[in-house]
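S.K.: Provide a 3D model corresponding to the input given below.
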Amino acid sequence: MVEKTVFVVFFSGDQAKAKILKICGSFGASCYPVPEEMVKQRQIFREVSGRLADLEATLDAGIQHRNKALESVGSQLRRWTIMVKKEKAVYDTLNMLNFDVTKKCLVGEGWCPIFAKSQIKDVLQRATLHSNSQVGIIFHEMDTIDSPPTYFQTDKFTNAFQEIVDAYGIARYEEANPAVYSVITFPFLFAVMFGDWGHGICLLLGACVLILREKKLSSQKLGSFMEMAFGGRYVILLMALFSIYCGLIYNEFFSVPFHIFGKSAYECREKTCSDAHTAGLIKVRDPYPFGVDPSWRGSRSELPFLNSLKMKMSILMGVTQMNLGIVLSYFDAKFHGNALDIRYQFIPQMIFLNSLFGYLALLILIKWCTGSQADLYHVMIYMFLDPSGNLGENQLFWGQKELQILLLLMAIVAVPWMLFPKPFILKKLHKERFQGHTYRFLGTSEMDPDSEPDSARSRHDDFNFSEVFVHQMIHSIEFVLGAVSNTASYLRLWALSLAHSELSTVFYEKLLVLAWGYDNLVVKLVGLVIFSFATAFILLGMESLSAFLHALRLHWVEFMNKFYHGDGYKFRPFSFALLADDED
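M.R.: Next up, the predicted model:
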């Protein structure tokens, strides 16, 4: 609709009329002459009204025709859009090909998986037949110095774990893939921090809903949060199962312990005893068969006991996973035939890590098995400050002092072992290769120094000893310092597990138990509702996200930096299936 202002102009003379018409025309005004006779005015009014009615009828007919046309097109619009995208993608790909003028054919170069070679040949032969082409399509392998892209075959179960690794960096070609191990280690480390089998069951129900409605949800447009949750539905499933397992070990169901696997090893010394005081308990039978004894809950020794248990358990898991990362670097170097990395990187790294923190893990296991009261903090500190000092009551086994001195010396020797040999050996090997090239070329060109090819000179110039040495020094220092910081970083397993347990206890005791202590039904219902919301949004929402991010950090930094470079690029094949989801 266009709104216009109606106005009347009175004038005298033809000259004034011409000026007024010119001004009105310049401003887009419609001019209608108004005769003095009333009959003629009515006649003009009827003519204008008739023209307006005709215009409105024409516009209405045009709008109806347009709506019918759009309705008939609407059902085909998505199919046409995809068709146009396919046509555009085909022409964009054809533009990447080179035109051979002499043979009058298109030449294309690209990567393909080895297993797909036979499939590609069959498809090209069918394309030749269907297009009635008189010239066959030639398909052959090419030699190239370019590094190939990386391609991992995944399914709906493993895809989310591969995406977690790819978010850190795409693997080099033929580099060990951390996603294979992350399928188990990632949800397990999450569960160590989130261990509560009640909360694990809630996560399991959510994962099962996403998996059972998989077909329906995959065809819908989801929000950013739901799309992330749906994409990681199998990750959530494993996190839930491992959380139930760890919750059974911690013996926590919304922070409440249960006698699932039999009776407690402790009973009351008298007929009545307080659960808050271990003085009223006495051990009467074998230890609780699986997990933490429920009698520890509410006792004065609960927090020190769980602190010690979870802290030592975190160190054991951290040392194990870091050793796994170093072992994977060995297999990676062995696969590529890199003996220098095995001798001067893998071996000293294993010696350094296990001489210090592997020894600490061994002490933890010995202390658990023997029930010793030795102070492991004192043992590790004085291993550096006073290696030859008397251990006294902190001695766990015969020959411990001599072993500690040996391990300390091995750790000290491992540092220069990592730092110095590799750069000098690389320099020597490069020099020998360069001299061999120079000798051959001088022998064939009558000792003319200018006859040395540019390729040999460029190879000689490419090697920069100072750069190689600095890189090796940075790598060695990073590993030595990282061995300490990474081991300490695994203590987040202990901290978050303890925080989750204590927060769950606070919600249970201060919301649910306190509210149900009243006789008023309204107070009980309000307490139950608040407890449910706090559990859902804080423990299941924020705490699970926090544990997820910390598990991500432990894999990206502490585990993958031992062997994973992540500086490759992804194989992106031409595919019509990907165009439907491509908004660009």
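S.K.: drop to CA atoms for contacts and neighbour counts, all remaining ones
M.R.: Fine.
S.K.: so how many other residues sit close to the closest residue to residue 555 other than its chain neighbours?
M.R.: Setting aside the residues directly before and after it, residue 555 is nearest to residue 186 in space (CA to CA, 6 or more residues apart in numbering), at 7.3 Å. Using other CA atoms under 10 Å as the criterion, residue 186 is surrounded by 21 other residues.
S.K.: try residue 521
M.R.: Residue 521: 11 surrounding residues under other CA under 10 Å.
S.K.: just to revisit the earlier point, work out for me the element the residue nearest to residue 555 sits within.
M.R.: Following DSSP states H and E, the helix or strand that holds residue 186 is helix 179-193.
S.K.: neighbouring contacts of that helix?
M.R.: For helix 179-193, contacts defined as CA atoms under 8 Å, 6 or more residues apart in numbering pick out 158, 161-162, 164-165, 235-236, 238-240, 242-244, 246, 493-498, 500, 547-548, 550-552, 555.
S.K.: just checking, what packs against the next helix or strand after that helix?
M.R.: Following helix 179-193 in sequence order, the next helix or strand is helix 197-212 (DSSP H and E). In terms of contacts (3 or more CA pairs under 8 Å, 6 or more residues apart in numbering; DSSP states H and E), helix 197-212 is packed against helix 233-250.
S.K.: tell me what the helix it packs on is packed against?
M.R.: helix 159-168, helix 179-193, helix 197-212.
S.K.: Alongside the first, I'd like the structure of this one:
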Amino acid sequence: MLFPAPVKKVSFIVHQSYLDKVITSLHESGLMQIIDITREDSKLLNEIENCEPSEETNECIAYENRLKNLIGILKTYKISKSGLKALLSPTVIEKKPVKKKKLSTLYREIDSLLRHIEKKILSLDGNIQKLKSEIDDINEDLQNISYLLNFDFDISYLGDSEYVITKAGITSEPEMVSREIESLDGIAGYVQIGKRKEKKWCIVGACHVSKKDKLELIWQRHINDIYLPSMTGKPLQVYKALQKQRDKLTKEMKKLKKEMNELSAEYMHELLVKLEEIQIERVRREISSSFGKTSATYVIEGWVLERDSNTLKSLLEKVTDEKIAISTSSPSSNPDNPPTYLDIPPWMEPFKTILALFSIPKYNEISPVPFLVIWFPLLFGIMLGDAGYGIVILLISLLAKFKLGSISPFIRSWSLVGILFGFWAVLFGFLFNSFFGDFVPRFIYGDENALLYHLDFLGYSIPLDALHKPLIVLVIALLIGLVHLNLGFVLAMCQNYRRGETKKIFKEQIPWFLLQIGGGALVGKALLHIWDLSLPMFIVSSIFAAIGLIALFVNNKAMGFFELTGFVGDWLSYARLLALGLATSGMALAFNIIAQLMPEIVPYIGIVLLFVILIFAHLANLLIQSLGAAIHSLRLQYVEFFNRFYEGGGKEFTPFRVRRKYTEEIVEGGR
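M.R.: You can find the predicted model right below:
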């Protein structure tokens, strides 16, 4: 688990008569990641041909596209749960049992299904889109006509006639425009249609056609045209007629949509099943393009987990009647660049996703996932640092795990992250004397200066009052930072030892340990006056610090200074553990004070406001501070911690396997 699982490179040659059986077995077993030989720098390329995809691939793609098109249409009409209902009661996908079948049989089944519904769905959707376009046009016309509702004229007059040109538009300068139209011996009228800062006026103007060019110029300079349909009648009459027409079209569209809702409910799952089946067949036929080919055989290469190599060999020998030549070899990091498989338990998968946001480790590199499991939630808990907020997170996560976990694997796995977040937030909240800020001392004890509790543990008094004694928390934060950073150095040592690079241990890691021990002892005596050093200890500390500094500058030359200041900067970054914790407690305390003052400021209603402020203010604080704590905790992992030992840049092991979401293959007589 500390390092990626070992893999083997496997190559085999199989006769063309067994190719389909081999591909199906590899796909169903999911044991092997297939390499595209055409992209490999392999000697085989000089002796073999590139293999083209199966001729049936294009036919599979054609069926797949038709199915996807129908599914895409029906999805827009599918009635789905939303909001809280979708969260608390998500739809469970029922897998349909399917039998192994020939591709020709699958074609016939898809053709039968499409013959029954394809034309109908496309026709209904086309009609709905046409109606929607007509309704949108009517809505635009209604908007334009609404500007003219206060005018009393037939809208058919708008435009050019034998003697008069009439135009309508929107302007912000009605009086000036009216004067300009009247100067053309025309007439104009306007009404206000905008309010407040958006004051606009609708203006209608007319003049003799001989002045058309001048009227057009006025319109271009000051007015936005109103475009209206070719209808006859006064604005109000036309407006009502259009509304009636829109209502009729809307009713017709609702009827068609209801029909599409029914089709979606009846056929969506079957379409998804057929799509999954044809995609599986298409993938099996496309994969041959990654093979090499001779006149009678195929050459296939890939990666297999070392623990599965014998299983793969037995499987291939079985399906080919042992008429196959197989060879396996251990990878070299260069040029093979083997894939990375992180062998972790399922409950760690969310932390693998978090690591993938940065980068997957290389094949011969330490996996930080087990350390993320500990340090990411732990540092989050310190930075949130409130037991009340931690309990809320813990309860929500437990509810998600036990109520929704059986339905959604995603919720089940990620709820564990929330549980760990909540656990550490509760622990450090009680340690740092924060439960919704000072809620308990202020509202229950009646003394805001009181502690949550008092306990003597190993000679120390807890809880620590972080708000009034922040220096103690700062020291704890910096000590945690030192532990975290030095864990990174230890992991770097393990990594170098595994790679056989022991010289790097003495050059890159041990000098840092010596420098920290020696330099820390000297700084504690000379600058901080924390302790006294005896002469032997002073000499040893000086030697350690000198060795560390000399090694640092020998290895990095002039950049050694920046390496030193960079390490100090990384260490001081852990002061954010104090800063964010104080921000959480400080904001919570402020909300408690405001809520406590409400009954005095607003009698009677103030009691209600007290509870409203407490609930919503603390909820907002929880959301904001949790987001900040998660981001900063992640930053400490990605930058400060990973900088000590981790590079990343690996490629994840992706075996050639069947991925089923809507189907479950069965065999005759059972599953």
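S.K.: if we can go back for a sec, and among the helices and strands packed on helix 233-250 of structure 1, the most buried is which?
M.R.: Most buried of these, by mean neighbour count (mean count of other CA atoms under 10 Å): helix 179-193, with a mean of 21.
S.K.: what span of structure 2 lines up against that one?
M.R.: Taken onto structure 2 by TM-score structural alignment, helix 179-193 of structure 1 occupies residues 369-383 there.
S.K.: That stretch against structure 1, how far on average?
M.R.: By mean CA distance after the TM-score superposition for structure 1, the fitted stretch 369-383 of structure 2 averages 1.0 Å away from its aligned residues in structure 1.
S.K.: ok now that stretch, how far from the chain's centre?
M.R.: Offset of stretch 369-383 of structure 2 from its chain centre (CA atoms, centre = their mean, to the nearest Å): 20 Å.
S.K.: thought residue 305 of structure 2 was touching residue 8?
M.R.: Yes - contact criterion CA atoms under 8 Å: residue 305 of structure 2 and residue 8 qualify, at 6.1 Å.
S.K.: Packing partners of the longest helix along structure 2?
M.R.: Within structure 2, and with DSSP state H defining each element, the longest helix by residue count is helix 235-286. Packing partners of helix 235-286 of structure 2 (3+ CA pairs under 8 Å, 6+ apart): helix 19-29, helix 56-75, helix 103-146, strand 663-666.
S.K.: can you do 10 Å?
M.R.: On a contact count with 3 or more CA pairs under 10 Å, 6 or more residues apart in numbering; DSSP states H and E, helix 235-286 of structure 2 meets helix 19-29, helix 56-75, strand 96-99, helix 103-146, strand 663-666.
S.K.: after the second one, next one along is what?
M.R.: The one in question is helix 56-75 of structure 2. Using DSSP H and E, the next helix or strand after helix 56-75 of structure 2 towards the C-terminus is helix 83-88.
S.K.: Which part of structure 1 matches that following helix?
M.R.: Helix 83-88 of structure 2 lines up with nothing in structure 1 when matched by TM-score structural alignment.
S.K.: same deal with stretch 246-254 of structure 2?
M.R.: Counting by TM-score structural alignment, stretch 246-254 of structure 2 has no counterpart in structure 1.
S.K.: Same question for that stretch: list its buried residues.
M.R.: Residues of stretch 246-254 of structure 2 classed as buried by neighbour count (16 or more other CA atoms under 10 Å): 246, 249-250, 253.
S.K.: a markdown table for these, including distance to residue 111 of structure 2?
M.R.: Below are the buried residues of stretch 246-254 of structure 2 laid out as a markdown table (distance: CA to CA, whole Å):
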| residue | distance to residue 111 of structure 2 |
| --- | --- |
| 246 | 38 |
| 249 | 34 |
| 250 | 34 |
| 253 | 29 |
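S.K.: Quick check: the aligned residue for residue 560 of structure 1 in structure 2?
M.R.: Aligned partner of residue 560 of structure 1 by TM-score structural alignment: residue 642.
S.K.: I appreciate the help and will end here.
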